[in-house]
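[1] build me a structure from this.
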Amino acid sequence: MESEDRLRRWEQVTAYPLTVLSVLFIGVYAWPILDPGMHPAWRHACEAVDAAIWALFCVEYLVRLRLARQKSWFVRSHWFDLAVLVLPVLRPLRALRLLNAFRVMHRHAAHWTRGRLAVYVISATILIVLVAALAVLEAERGHPDSNIQSYPSALWWAVCTITTVGYGDLYPETLEGRMVAVALMIGGLGLIGFTTGSLASWIVDRISDTERPAGMATRADIALLLREVRKLQAEVADLKSRSPAPQDPER
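    Coordinates of the predicted model:
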């Protein structure tokens, strides 16, 4: 039990530092892609910072594994974290390193209210589109048969893909680019569905509140009023039973 408490405290303490590292992680990944003509020294520096942050994420996972009371349960319940750390070792799956930026936020999203969760999902959707455009541009740039050679083109492709529009004017040719497309299709279905569902639910709630006449009692209000009436009736009956019976004046 003590180890689980230490694990929760560790996750709370490292939440904000890991979020900052995630943002920096995206920055050092995006800079060389958006500026292909940057100086080699800066490119090597970005790669070094990228690798260092990835190593810190690995250390953070190992610390949580060490603090967990049931190691096997922790690995099974945090398989996504482990996959994000291990799979990018393979060159075609290197873009999966960017998922480290999402797993930190996802760890706390389950405890949020519907409003905060909707904001999180919308923000995550936008971030996934931006990051997927970076990943596919890195994979496709320089390929002779690819038609995705600039970030605006990659961004247009990402938007069309995640919304399942798929005009077909832009498409990846490399294996890495197609893996990014598959991940974007799978993740986009859930994110877009949740976003549109939350928006529709919010609109329905607002319309219901607007159309309901002023002063109209809800079922909960009526049930509460009935309980109060029954309570008063019980108190009156109890008072009557305790009071002495009136004497007959003719006697």
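[2] CA only for contacts and neighbour counts going forward, please
    Noted.
[3] what about the spatially closest residue to Cys46 that is not a sequence neighbour, which SS state?
    Sequence neighbours aside, Val28 is the residue nearest to Cys46 in space, at 5.1 Å (criterion: C-alpha to C-alpha, 6 or more residues apart in numbering). Following DSSP: H, G, I helix; E, B strand; the rest coil, we place Val28 in the helix state.
[4] give me every residue that touches Val28.
    For Val28, the contact set (C-alpha atoms under 8 Å, 6 or more residues apart in numbering) comprises 46-47, 49-50.
[5] among those residues, which lie within helices?
    46-47, 49-50 (DSSP state H).
[6] can you list these in a markdown table and add distance to Gly166 and neighbour count?
    A markdown table is the format used below for these (distance: C-alpha to C-alpha, whole Å; neighbours: other C-alpha atoms under 10 Å):
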| residue | distance to Gly166 | neighbour count |
| --- | --- | --- |
| Cys46 | 33 | 19 |
| Glu47 | 33 | 15 |
| Val49 | 35 | 15 |
| Asp50 | 32 | 19 |
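[7] here is the second sequence; please produce its structure so I can put it next to the first one:
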Amino acid sequence: MSDRPAPDPPARLTRWEQRTEVPLFAAGLLFLTGYAVRVLAPRDAEPWHDIALILVWSTWLLFLVDYATRLHLSGLGARFVPVRWLDTLVLLLPLLRPLRMVQVYLAVQRRRDRPRLNLYARVMAYAGLTAVLLGFAASLAVYHLERAAPGASIRTFGDSAWWACATLTTVGYGDAAPVTFWGRVVAAGLMAGGLALLGAVTGSFSSWLIQVFTREDEKRPPERD
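    Below is the predicted model of the structure:
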């Protein structure tokens, strides 16, 4: 048996998050694919509806295992829920999993001693992909909720996709809007997510520029009187 002390929980949690980042991202894509089939496929498209349902529930169980592992490794106990509220939110609402990109942005912000372009470029690229996925997820959810609602202006998936683009970019033409309660809840979440993603992109780019300029100033020889 080794006499080396066990790593502290935050270190173990960090390693777990680094190792599962890509697999969980792939699982999120599978979840979104299954949900898309459930929403967009015709009602008589069997066995695709059943396969999609199995895919949705199996990936959600994977998210649940990951959440339980994070809870155990964090050492926070019941405090994990409020401290890591975003992890809790995306477990309850898996369509919001793209918003976990905000945690990547915060991790980069803590590494101010390493102003490498690839770190910030990774955040900006991930934010762009996240915006697409979040918009697609919101389009599916709103189409599912609105298509049969009385007085709805969103009747087709094309209408929903157009609405998501206008909302995510904060343009808001107003020609299509949710009329149901849950549809408006999704809309509010998409607005908040769009602002968070925009802040992540602009914040990362600004931080990188500031640090580069700071280094350039430090390299300049002092001015002579």
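[8] on that earlier part again, so what corresponds to the residue nearest to Cys46 of structure 1 in structure 2?
    Here Val28 of structure 1 is matched to Gly34 in structure 2, going by TM-score structural alignment.
[9] do Ala181 of structure 1 as well
    Match for Ala181 of structure 1 (TM-score structural alignment): Ala187.
[10] isn't its match right up against Ala176?
    No: using C-alpha atoms under 8 Å, Ala187 of structure 2 makes no contact with Ala176, being 11.4 Å away.
[11] between these two, which is the more surrounded one?
    A count of neighbours by other C-alpha atoms under 10 Å puts Ala187 above the other of Ala187 of structure 2 and Ala176, at 22 against 18.
[12] in the helix or strand where that one lies, which residues are buried?
    Taking DSSP states H and E as the criterion, Ala187 of structure 2 maps to helix 181-219. Buried residues in helix 181-219 of structure 2, counting neighbours by 16 or more other C-alpha atoms under 10 Å, are found at 183-184, 186-187, 190-191, 193-194, 196-198, 200-201, 203-205, 208, 211.
[13] ok, now stretch 118-136 of structure 1?
    118, 120-122, 124-125, 128-136.
[14] so where is stretch 57-73 of structure 2 in structure 1?
    So stretch 57-73 of structure 2 sits over residues 51-67 in structure 1, by TM-score structural alignment.
[15] off-centre distance for that stretch?
    21 Å (C-alpha atoms, centre = their mean, to the nearest Å).
[16] ok, average deviation of that stretch from structure 2?
    When structure 2 is overlaid, stretch 51-67 of structure 1 sits 1.3 Å from its aligned residues on average, using mean C-alpha distance after the TM-score superposition for structure 1.
[17] and Tyr171 of structure 1? What does it align with in structure 2?
    Aligned counterpart of Tyr171 of structure 1 in structure 2: Ala177 (TM-score structural alignment).
[18] for the closest residue to that match other than its chain neighbours, helix, strand, or coil?
    Distance criterion C-alpha to C-alpha, 6+ apart; nearest residue to Ala177 of structure 2, sequence neighbours excluded, is Ser153 at 6.4 Å. Using three-state DSSP, the structure places Ser153 of structure 2 in coil.
[19] what residue of structure 1 takes the place of Ser153 of structure 2?
    Checking TM-score structural alignment: Ser153 of structure 2 goes with Asn147.
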